[in-house]
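Asker: Any chance you can model this:
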Amino acid sequence: VETRLAPDPWLTLQGQRQTRPRPRVGWVGTAAQTGDLLVLSEVIKTLADRVEWVVMGPCTRWLRPYIHELRSPVEGTLFPQALASLNLDLVLVPAESNLINRSKSPLALLEFGACGFAAICSDVLGVPEGLPVTRVTNETDAWISAIEEHIEQMGECARRGDALRQAVIDNWMLEADHLQAWHDAWLKG
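Answerer: As a prediction, this is how the structure comes out:
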């Protein structure tokens, strides 16, 4: 059964874009995902003078000098609003190449989409067809190139965020027919 977002609170969220002179580019993760963040180490250092790096979650001390805003992770019912309040222009979803990451649900991409954030992710993640995100290899140059493409055309970046948000609203909300699929899956056992 596919992962879905509950309409409340995700349907009403919308982050603000272009709130600062430099684009706000972010990563959101947990302690278990610190290795994923390290995929971006050189990317963060290289682009630190061109973007505002925003991290919600743990950040190694070696990257902290390059991070403009560091927020503690938020969980539970406070998470959706805290995520939207990051006001990101672009969110990055790096993932180390391992079995866990190749098996992950697209939940984070759906949450970022609900906030209207354009997204770039590692190509090791299984991204459902029709979810308009940019996929890149885990090479520094590929990440930098994709980020530059987004931040050099902020209008297009915003359009990508809108397209992802609309795809999530249209296809990934937990509506009545999807509830029935979950119900049927649980009762089959």
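
Asker: CA only for contacts and neighbour counts going forward, please
Answerer: Fine.

Asker: In stretch 142-153, which residues are buried?
Answerer: Neighbour counts over stretch 142-153 (16 or more other Cα atoms under 10 Å) mark 143, 144, 147, 150, 151 as buried.

Asker: Those into TSV, with extra columns for distance to residue 42 and secondary structure?
Answerer: Shown next, in TSV, are these (distance: Cα to Cα, whole Å; DSSP: H, G, I helix; E, B strand; the rest coil):
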residue	distance to residue 42	secondary structure
143	10	helix
144	9	helix
147	13	helix
150	18	helix
151	18	helix
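
Asker: Closest one of those residues to residue 167?
Answerer: When the buried residues of stretch 142-153 are ranked by distance to residue 167 (Cα to Cα), residue 150 comes first, at 18.9 Å.

Asker: Also this sequence, please, to line up against the first:
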Amino acid sequence: MSETTAIHQVSEQDLLRRRHTWLLTGAAALLALLLAAGVQAGQDGGLLWVARAFDHPLVITLAILGLLERAAYVGLNHPVARALAIALGLLTGLITLVSVTYVLVMGLWSTTVSSENAPGRTDRRVVVESVPGILDPLWEAYVFEGAGPFQRHWKLGFFNGDDPDNELTDATWSGPSQVRIVTGDGHAHLIDLDPESGRPTRPLNRG
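Answerer: Just a heads-up that it's a prediction; the model follows:
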């Protein structure tokens, strides 16, 4: 093999390695942007589908770390740098193992308990979700406003069942822009909504 051919092969290998490194780094950057969009959408009034798809910091962060670890391993030739990349990969794997164990025990996503459309409307509904918790039963109540990709979510309240008086026992409509929430102590709480946006004027938190 001539010296020119060897240099040409090395150059091709370097080019391929750099290309893979940029692809992996770009994928990690894209995931970071999607995570930022998901966290923003997870706030009150955010787009529901964006929050559901990308508001998962733990899962997406682990994926980003995995991509960066692989990019570092592929893109760096120095033995010390590769050793650090392998160490990062092992750490990511350990965190992933712990996270998967937690998810298998506790669950990751909320479960819908009830969903009811507002009187005379199909673009507004009250939704109650059971939230994964370590010890206590937890619930969150929302108003989902709009339809399709433009549907937004507004939090009605959070309820921690460590005290039975704070349990959420019922969430229903008392009018097109008013929700009636009943807690474990038997009290009924009326929450008014903005007629246009569906935003609650006074969210209720118990526990």
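
Asker: Got a TM-score for the two of them?
Answerer: TM-score for the superposed chains, counting by TM-score structural alignment, normalised by the length of the first structure: 0.29, backed by 84 aligned residues with a Cα RMSD of 5.0 Å.

Asker: returning to what we had before: distance to residue 178 of the first structure for the buried residues of stretch 142-153 of the first structure - can I get that in TSV?
Answerer: Shown next, in TSV, are those (distance: Cα to Cα, whole Å):
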residue	distance to residue 178 of the first structure
143	35
144	38
147	34
150	33
151	36
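
Asker: Quick check: closest non-adjacent residue to residue 171 of the second structure.
Answerer: Excluding the flanking residues, the one nearest residue 171 of the second structure by Cα to Cα, 6 or more residues apart in numbering is residue 181, at 4.5 Å.

Asker: residues touching the one you found, list them.
Answerer: Going by Cα atoms under 8 Å, 6 or more residues apart in numbering, residue 181 of the second structure touches 168, 169, 170, 171, 172, 188, 189, 190, 191.

Asker: got a winner among the residues you listed for most neighbours?
Answerer: Per-residue neighbour counts (other Cα atoms under 10 Å) across the contacts of residue 181 of the second structure peak at residue 168, which has 25 neighbours.

Asker: surely that residue meets residue 139?
Answerer: Yes: when contacts are counted by Cα atoms under 8 Å, residue 168 of the second structure is listed as touching residue 139 (6.9 Å).

Asker: Tell me which stretches of the second structure form strands.
Answerer: Ranges of strands in the second structure, per DSSP state E, are 111-117, 124-131, 138-145, 152-160, 168-175, 178-183, 188-192, 204-206.

Asker: and of these, who's closest to residue 100 of the second structure?
Answerer: strand 124-131 (17.4 Å).

Asker: which helices and strands does that closest one pack with?
Answerer: Packing contacts for strand 124-131 of the second structure, counted by 3 or more Cα pairs under 8 Å, 6 or more residues apart in numbering; DSSP states H and E, involve strand 111-117, strand 138-145, strand 168-175.

Asker: Of these, which stretch is the most buried?
Answerer: Of all these, strand 138-145 carries the top mean neighbour count, a mean of 24, counting by mean count of other Cα atoms under 10 Å.

Asker: Next, the angle from that one to strand 152-160.
Answerer: Angle, strand 138-145 of the second structure to strand 152-160, by axes from the mean of the first three to the mean of the last three Cα atoms, to 10 degrees: 160 degrees.

Asker: now strand 138-145 of the second structure and strand 124-131, what's the angle there?
Answerer: With the same axes, to 10 degrees defining the directions, strand 138-145 of the second structure sits at 160 degrees from strand 124-131.

Asker: Report the two of the contacts of residue 181 of the second structure separated the most.
Answerer: Among these, 169 and 191 lie farthest apart (Cα to Cα), at 15.4 Å.

Asker: mind listing what's buried in the longest helix anywhere in the first structure?
Answerer: As assigned by DSSP state H, the longest helix anywhere in the first structure is helix 154-171. For helix 154-171 of the first structure, the neighbour count (16+ other Cα under 10 Å) marks 154, 157-158, 160-169 as buried.

Asker: hang on, the earlier thing: which single one of the contacts of residue 181 of the second structure is nearest to residue 92 of the second structure?
Answerer: residue 168 (38.1 Å).

Asker: Excluding chain neighbours, give the residue nearest to residue 21 of the second structure in space.
Answerer: Nearest to residue 21 of the second structure is residue 71, by Cα to Cα, 6+ apart, at 4.8 Å.

Asker: Please give the number of neighbouring residues around that neighbour.
Answerer: Neighbour tally, residue 71 of the second structure, other Cα under 10 Å: 22.

Asker: Also residue 124 of the second structure?
Answerer: 23.

Asker: ok, now how distant is it from residue 205 of the second structure?
Answerer: Between residue 124 of the second structure and residue 205 of the second structure the computed distance is 21 Å (Cα to Cα, to the nearest Å).

Asker: same thing with residue 31 of the second structure?
Answerer: Remark: distance between residue 31 of the second structure and residue 205 of the second structure (Cα to Cα) = 33 Å.

Asker: and these two? which has more neighbours close in?
Answerer: Per other Cα under 10 Å, whichever of residue 31 of the second structure and residue 205 has more neighbours is residue 31, with 18 against 14.
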